[in-house]
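Engineer: I'll drop the sequence and a predicted model, then ask my questions.
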Amino acid sequence: MDTNRPLLRSRLANERLHTMIPGGAHTYAKGDDQYPEDLAPVISHGRGAHVWDVDGNEYIEYGSGLRSVSLGHAHPRVLAAVRRELDRGSNFVRPSIVEVEAAERFLTTVPTAEMVKFAKNGSDVTTAAVRLARAVTGRPMVAICRDHPFFSTDDWFIGTTAMSAGVPAATTELTVTFPYGDLAATEDLLNRHEGRIACLVLEPATQQDPPPGYLAGLRELADRHGCVLVFDEMITGFRWSAAGAQGLYGVVPDLSTFGKALGNGFAVAALAGRRELMERGGLRDSRDRVFLLSTTHGAETHSLAAAMAVLDTYVEEGITARLHALGERLAAGVREVASGMGVGDHVVVRGRASNLVFATLDENRQPSQRYRTLFLRQLLAGGVLAPSFVVSGALDDADIDRTVDIVAEACAVYRKALDCGDPTPWLGGRPVKPVFRRFV
């Protein structure tokens, strides 16, 4: 990337985006406020682990598609599966045989689930899990893990965030929170709201493995208090193991939700779980029916074909192990150069190797959006597009080594800013901002 050449076409495209699309993107995490001022590239195309913007600049990309493109862009095996279905039609008035095949493939890969229903996005399937839990328990309240950043765009969750405008207070009051890893606090919450909490909703793991016995303890608490245990496996699904975190840690939830990596960029998500619960949304149960999931495009054949190709690729090619190996190489390299530049306590790599993030800390070792801006700006200047360090299977050792070299250069600038006590001269404009905030 030529750092002396502004992203003229990207800037113009961003202006057009904001004119027509609220926020300038269809996902807040992709907004240009998440990037340094005038350095938010608009993408033209991608292949493997590389993307090109509309100005012709090439980048090594991390966190592809908000973790959804874990095999790499335009993966040949996935595209071949999609192309086979495109000429056969994508949506019909009755289920396609592809729906049978996709369900069988999913349940074979995730054997802890007994039934599955597909949709287009994670919010829909997670909200369906909440609705089902409320129906089967007859209880109104939802308990979510407060240490996990996102569960759904729907009111039951968004009402708990800083962007709660438009959500009735009565709805928000039905959602309570519990801390990750603290069984005693969770039990206290269940006791305080005895007989009113329908479900516990959490990611089974995030930056670290769960404490020993924690997930099993949650399973026991849910059983004892009569509530439904829901694992949000949007991120852990496939990146932790082909069968998700539940397959890795050996604790079976009542319901679980999958998405992101499932389609390698194609829109597909899944609600999976115990037959006894899932059938409440079917045609073979005599009790009050639950409007579980009913989406016109939930079973588009090309997306389900993509999901089957992804599942096969993960299992047959050992993708999870590859993601871990790539992540370990990247984490080791970044830590080494950050330490060598004297910023090892300020540029910090965290998380499971297949799901790495980085923290940018100030002089007092506190999280800093200004130092994040400095760091992102230097990465972009070197041709690395990295809102996180989440790897895809398309990266190779040369990509990782190049990234580490660019990080080293960024850390040298970071050290200068720390020595000055002020990163402002290196920001190039306003700092990047958190997604969840009350005002623009």
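Structural biologist: Structure received.
Engineer: C-alpha only now, for contacts and for neighbours.
Structural biologist: OK.
Engineer: Tell me, how many residues neighbour residue 2?
Structural biologist: Burial measure for residue 2: 10 neighbouring residues, criterion other CA atoms under 10 Å.
Engineer: OK, contacts around it?
Structural biologist: Going by CA atoms under 8 Å, 6 or more residues apart in numbering, residue 2 touches 57, 381.
Engineer: put this beside the first:
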Amino acid sequence: MTSLSSSPTDPGAVDGPHPVFTESSRLQARLHDLVPGGAHTYARGSDQYPEHMTPIIERGRGARVWDVDGNAYVEYGMGLRSVTLGHAYEPVNAAVREALDRGMSFSRPSRLEVDAAEDFLGLVSGADMVKFAKNGSDATTAALKLARAATGRETVAVADQPFFSTDDWFIGNTPMNAGIPDAVRAGTVGFTYNDLGSLRALFDAHPGRIAAVFMEAATALHDPAPGFLEGVREMCTAEGTVLVFDEMITGFRWSASGAQAVYGVTPDLSTWGKAMGNGFPVSALAGRRELMELGGLRTDADRVFLLSTTHGPETAGLTAFRAVVEAYRREDPVATMRRQGTTLAEACNEVVAAAGLGEFVDVVGHPACLVFRTRDASGRPSQEMRTVFLAELLRRGVLGQSFVISAAHTDADVEQTVNAVAGALPAYGRALELGADAVLDGRPVAPALRSTAAPRRLR
């Protein structure tokens, strides 16, 4: 990789030696031999990072992580948005350590399942019942199953938002759809977020056939337009369709009670995960009693096989969730993330503007869910320029595919990040002038969901 000048007059100079990735590279190669894709989550894959710069993490604390080569980083993304209180947050860890001595999994429900459910429903006022699981995809697919059982319909309408499930009903309509029958793919139709007309058109095209509408109430880049969520709610009610809000990201980032509380619109069902355990595996499906009871014993209808998982109620995950709830009662992580995220975005955009590169790089989005956008010399979104930026940040001790922050990010963490952005800009400018190939060592990153291993097929 082309090195930046070490001259003290170079604003892009890296203090100290460049990080090396010897052991990370060895372990990443071994992972590719052992695990398809070299990671257990596509978003964590080596193709999401510059070639030869794919850190393998040894440990983390607060907002910092250390890789197996001893390099330290301020981390963003925070476990794919699953950590809001910081890595190894002691009050959560202490609660889990105590729970371990009482056993992990039993043949009957534990008292903890009552306490955790009461905690959850105390936060999510629009839900009457909840069922816990281990990952978000199980919760979203269970929501769809309930909607289909309740309505007797099969079609699902999905907003044009990045991700809802690993299961066929959603993945079948992404570029990564090998192995999914056409009939399954045909059961999912799409509409445009913030465009009520596009949803109205789906109902008109599929009269009496749409079981559920799936959407995030808000995303990093898009708040709901005035009246949009209310309009979706009214349309679903009028059509007898189940409205599902995916709160995987917005839950515990927008609010501990989710985006539905922020915007004042109540779905029929909602799905939760990620930050509700501060990194511990726990997810949830919540909703109206008459829907949830279709998987229970207070129904005369045909029963839905609803989230019957061995590990859904294990004590570590539910204890972590309860400790997270207590942390949100005791402190205000949402306000901290909003404050630190706002500071980070404003400061980064200031140094970019000062370098005259504001039309090519910017930091945007919800303060608790920031992303950086990278564009080429023509002003088009660019994976090549994204790779240049990622590599330069890594050199300066900042790791992240985004600037998704946590309440553990200190002023010093933010300052280091802003300095790293400033330091990355000279190389970015050279890449704009000469082309990314003049700066990069190796191939650019590629979208996680794509139809072929190319352009990052392993050689």
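Structural biologist: Nice, thanks for sending it over. No experiment lies behind these values; they were computed from the predicted model shown.
Engineer: all helices for the stretch 301-450 of structure 2, in order.
Structural biologist: 315-330, 333-354, 383-395, 411-434 (DSSP state H, counting those that start in this stretch).
Engineer: Pull up the aligned stretch in structure 1 for the first one.
Structural biologist: Looking back up the chat, that one is helix 315-330 of structure 2. Under TM-score structural alignment, helix 315-330 of structure 2 corresponds to residues 301-316 of structure 1.
Engineer: list the buried ones in that stretch?
Structural biologist: Neighbour-count burial for stretch 301-316 of structure 1, counted by 16 or more other CA atoms under 10 Å, picks out 301-314.
Engineer: do stretch 268-287 of structure 1 as well
Structural biologist: Of all the residues in stretch 268-287 of structure 1, those buried under the rule 16+ other CA under 10 Å are 268, 269, 270, 271, 272, 273, 274, 277, 278, 279, 280, 281.
Engineer: Run the chain-centre distance for that stretch.
Structural biologist: Here stretch 268-287 of structure 1 is found 25 Å from its chain centre; the criterion is CA atoms, centre = their mean, to the nearest Å.
Engineer: Other residues contacting it?
Structural biologist: By CA under 8 Å, 6+ apart, stretch 268-287 of structure 1 touches 112-122, 125-126, 128-129, 132, 136, 253-260, 262-263, 288-293, 298, 303-304, 307.
Engineer: mean offset of the match of helix 315-330 of structure 2 relative to structure 2 (after superposition)
Structural biologist: Comparing stretch 301-316 of structure 1 with its match in structure 2 after superposition yields a mean distance of 1.0 Å (mean CA distance after the TM-score superposition for structure 1).
Engineer: need the buried residues of stretch 268-287 of structure 1 in TSV with distance to residue 22 of structure 1, can you?
Structural biologist: Shown next, in TSV, are those (distance: CA to CA, whole Å):
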residue	distance to residue 22 of structure 1
268	24
269	25
270	28
271	29
272	33
273	36
274	39
277	38
278	36
279	39
280	38
281	35
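Engineer: In helices, which of the residues you listed fall?
Structural biologist: Judged by DSSP state H, the subset of those located in helices is 277, 278.
Engineer: Verify the contact between residue 28 of structure 1 and residue 435 for me.
Structural biologist: Yes. Here residue 28 of structure 1 reaches residue 435: they are 6.4 Å apart, a contact under CA atoms under 8 Å.
Engineer: how about residue 424 of structure 2, what's its partner in structure 1?
Structural biologist: Residue 424 of structure 2 maps onto residue 410 in structure 1, by TM-score structural alignment.
Engineer: Now for residue 150 of structure 2: which residues touch it?
Structural biologist: Residue 150 of structure 2 makes contacts with 291, 294, as judged by CA under 8 Å, 6+ apart.
Engineer: in structure 1, what residues pair with the helix or strand harbouring it?
Structural biologist: Using DSSP states H and E, residue 150 of structure 2 sits in helix 136-151. Aligned using TM-score structural alignment, helix 136-151 of structure 2 spans residues 122-137 in structure 1.
Engineer: The matching stretch vs structure 2, mean deviation?
Structural biologist: Stretch 122-137 of structure 1 sits 0.3 Å off on average (mean CA distance after the TM-score superposition for structure 1).
Engineer: and the match of residue 424 of structure 2, how many neighbours?
Structural biologist: 24.
Engineer: Tell me if I'm right that it and residue 381 touch.
Structural biologist: No. Here residue 410 of structure 1 lies out of contact with residue 381, judged by CA under 8 Å, at a distance of 9.4 Å.
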